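Trainee: Predicted model follows, preceded by the sequence.
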Amino acid sequence: MEISFKNKRVLVTGAGQGIGRSIAIELWRAGAQVVAVSRTKSHLDSLHHEYPAIQIVSVDLGNWDAARKAIDQLGHFDALVNNAAVGLTEDFLTTTPENFDLLMNVNVKAMLNVSQVVAKKMIDAKKGGAIVNISSQASKAALWGHATYCASKGAVDALTRVMALELGPHNIRVNTVNPTVIMTEMGKLGWSDPAKAAGMLAKIPLGRFGEVSEVVNAVLFLLSDKASMINGVELPIDGGFLAC
């Protein structure tokens, strides 16, 4: 099944590294005009050096006004991937208000902000569109030491359902993907210890963690016209973790 994004403009947040970077690259390979957003300019410069056709924008999405201004100036998009997020581990009893605010601000509030700007322009253009929000299996299952992260991703899923409901009449589809541990460079650092990984792997029927390409493929499908009747879903990419 061939998926093409020819003549489509797509915005990808958190695109400097990891999953977001790979999504931006594969969208470009599929013909999209890609705008990659990240807070870290050095990551964007590296991406642009490798793929000069990908437009880069450096902005802190945690800053509501600055992010809103930067995204608004970029014009109309046909699709949006909300990938920018902060992850940290902190037990419930030791969770701090500072970290709670940080994760909610970036993982949820920034997603709302960017999506509002992009969706309003989609509505004005009357061409429909597609949005994919990157969530996590942590929105569906309790993970030890991830109190605030689980809460933030649960909020992402809930907000996505409301977006799907309210934007659907404008032919704008909104879905999430909910990956398990993905072996990005960060994922390898966090889960390369066999003792730590064993407990999680024991709960995944396929017996392994996910690869970046497996998330990217799902995101591109949901953004594409091949998924034209899929709206408001939360798609696990977890090897069966949530089925157990």
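Mentor: Ah, there it is.

Trainee: CA atoms for contacts and neighbours, from now on please.
Mentor: Fine.

Trainee: continuing past the longest helix along the chain, what's the next helix or strand?
Mentor: Counting residues, the longest helix found in the chain (DSSP state H) is helix 147-167. Sequence-wise, the next helix or strand downstream of helix 147-167 (DSSP states H and E) is strand 172-179.

Trainee: which helices and strands sit right next to that next one?
Mentor: On a contact count with 3 or more Cα pairs under 8 Å, 6 or more residues apart in numbering; DSSP states H and E, strand 172-179 meets strand 129-134, helix 147-167, helix 212-223, strand 234-237.

Trainee: so where do the strands sit in this protein?
Mentor: All strands of the chain, identified by DSSP state E, fall at 9-13, 33-38, 55-58, 79-82, 129-134, 172-179, 234-237.

Trainee: Surely residue 163 is in contact with residue 156?
Mentor: No. Look at residue 163 against residue 156 with Cα atoms under 8 Å: they stay out of range, at 10.3 Å.

Trainee: got CSV for the helices and strands packed on strand 172-179, with mean neighbour count and distance to residue 25 too?
Mentor: Formatted as CSV, the helices and strands packed on strand 172-179 follow (neighbours: other Cα atoms under 10 Å; distance: least, Cα to Cα, whole Å):
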stretch, mean neighbour count, distance to residue 25
strand 129-134, 27, 16
helix 147-167, 21, 24
helix 212-223, 19, 10
strand 234-237, 21, 20
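
Trainee: Included below, for side-by-side comparison, is a second structure:
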Amino acid sequence: MITIDNAIRLAISLTLLFIGFQMGAIWGAQPGVNGWLYMWQTLFAGLMAIGAALLTVFAMFRTDAKQLERHNEIYALTLRRDILAVERAAHMDHFYRRLAGDIAATTGKVKANLESGTIRPSEDDIDALINLGKRFNIAVNMTLVKSAADFFGPRMAQVYEGLGFAMPGLEIGVNDLHKMNLARGNAADHNLHAEALRYIGDISHYNDSLVEFADCLVALGDRYQGLKRSSSPS
């Protein structure tokens, strides 16, 4: 199969060969034939030169087309990785919704128990509150979500940042519940009671943010569906 590159080489070789042939013919020709040979030599050489130039231009276009195709392939592969990161994060919306629902249910139950006249929270209630704090920590530091953080919109990034800012205070609250739960006595019971109520207020404050962030994850996934379709090979 003759490629464009080989055709260019052939055109140049034929041009040089013809020029050499014509020069030999001119040197050995009769004086009246020289003008005719010069004319045909010039015509042929010019046509071959034009052909070589056209083939060179075609080769350049072909190279540009291949480079563009490769660029599009690389972009599509990169885009698919981005879309994959977004899709994985978007599928975690249920985790944030469930956490928000459990925070509302658990804190409501524990608060009702504390307000019923019970001074010292039960072990189950304390464990339930501590578990909420641990799950909140997981939600904020989830790798699947962090990997898509570059694609968050301004509001989504603000909500996620707010959840991150909540972590230090909630971690302190979890540690305080642990320590106070080890103490015994009337004063210790009242301190644990007050700390549990304070912790309930703190973690409940971020319930709406958890739900909003879950909604943002779904919206982010929907927004990238169009990009997924456009980057898919036809």
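Mentor: Received the coordinates, thanks. Source: prediction; values computed, not measured.

Trainee: now what about the TM-score between them?
Mentor: Remark: TM-score between the superposed chains equals 0.29 [TM-score structural alignment, normalised by the length of the second structure]; 101 aligned residues with a Cα RMSD of 4.8 Å.

Trainee: closest one to residue 79 of the first structure among the helices and strands packed on strand 172-179 of the first structure?
Mentor: strand 129-134 (4.8 Å; Cα to Cα).

Trainee: So which elements touch that closest one?
Mentor: For strand 129-134 of the first structure, the packing partners by 3+ Cα pairs under 8 Å, 6+ apart come out as strand 79-82, strand 172-179, helix 212-223.

Trainee: Tabulate these (TSV), appending distance to residue 12 of the first structure.
Mentor: Listed next are those as TSV, based on distance: least, Cα to Cα, whole Å:
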stretch	distance to residue 12 of the first structure
strand 79-82	5
strand 172-179	14
helix 212-223	11
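
Trainee: Minimum distance to residue 50 of the first structure: which of those has it?
Mentor: Per Cα to Cα, nearest to residue 50 of the first structure of those: helix 212-223, 18.5 Å.

Trainee: Next, the angle strand 172-179 makes with that closest one.
Mentor: Interaxial angle, helix 212-223 of the first structure versus strand 172-179 (axes from the mean of the first three to the mean of the last three Cα atoms, to 10 degrees): 160 degrees.

Trainee: packing partners for helix 212-223 of the first structure?
Mentor: On a contact count with 3+ Cα pairs under 8 Å, 6+ apart, helix 212-223 of the first structure meets helix 18-29, strand 129-134, strand 172-179.

Trainee: let's see 7 Å
Mentor: Packing partners of helix 212-223 of the first structure (3 or more Cα pairs under 7 Å, 6 or more residues apart in numbering; DSSP states H and E): helix 18-29, strand 129-134.

Trainee: Relative to residue 190 of the first structure, which of those is closest?
Mentor: Of these, nearest to residue 190 of the first structure by Cα to Cα is helix 18-29, at 13.7 Å.

Trainee: In that closest one, which of the residues would be classed as buried?
Mentor: For helix 18-29 of the first structure, burial by neighbour count (16 or more other Cα atoms under 10 Å) applies to 18, 19, 20, 21, 22, 23, 24, 25, 26, 27, 28.

Trainee: Could you measure from the third one over to residue 199 of the first structure?
Mentor: What it means is residue 20 of the first structure. Separation of residue 20 of the first structure from residue 199 of the first structure (Cα to Cα, to the nearest Å): 27 Å.

Trainee: just the first one next, same as before
Mentor: Residue 18 of the first structure is 24 Å from residue 199 of the first structure, where distance means Cα to Cα.

Trainee: Number of residues surrounding residue 65 of the first structure?
Mentor: When neighbours are defined as other Cα atoms under 10 Å, residue 65 of the first structure has 11 of them.

Trainee: mind checking how far it is from residue 28 of the first structure?
Mentor: Relative to residue 28 of the first structure, and taking Cα to Cα, residue 65 of the first structure is found at 28 Å.

Trainee: Same check on residue 191 of the first structure?
Mentor: Counting by Cα to Cα - residue 191 of the first structure and residue 28 of the first structure are separated by 30 Å.

Trainee: likewise residue 43 of the first structure?
Mentor: 17 Å.

Trainee: now swap in residue 187 of the first structure and tell me
Mentor: Counting by Cα to Cα, the gap from residue 187 of the first structure to residue 28 of the first structure is 24 Å.
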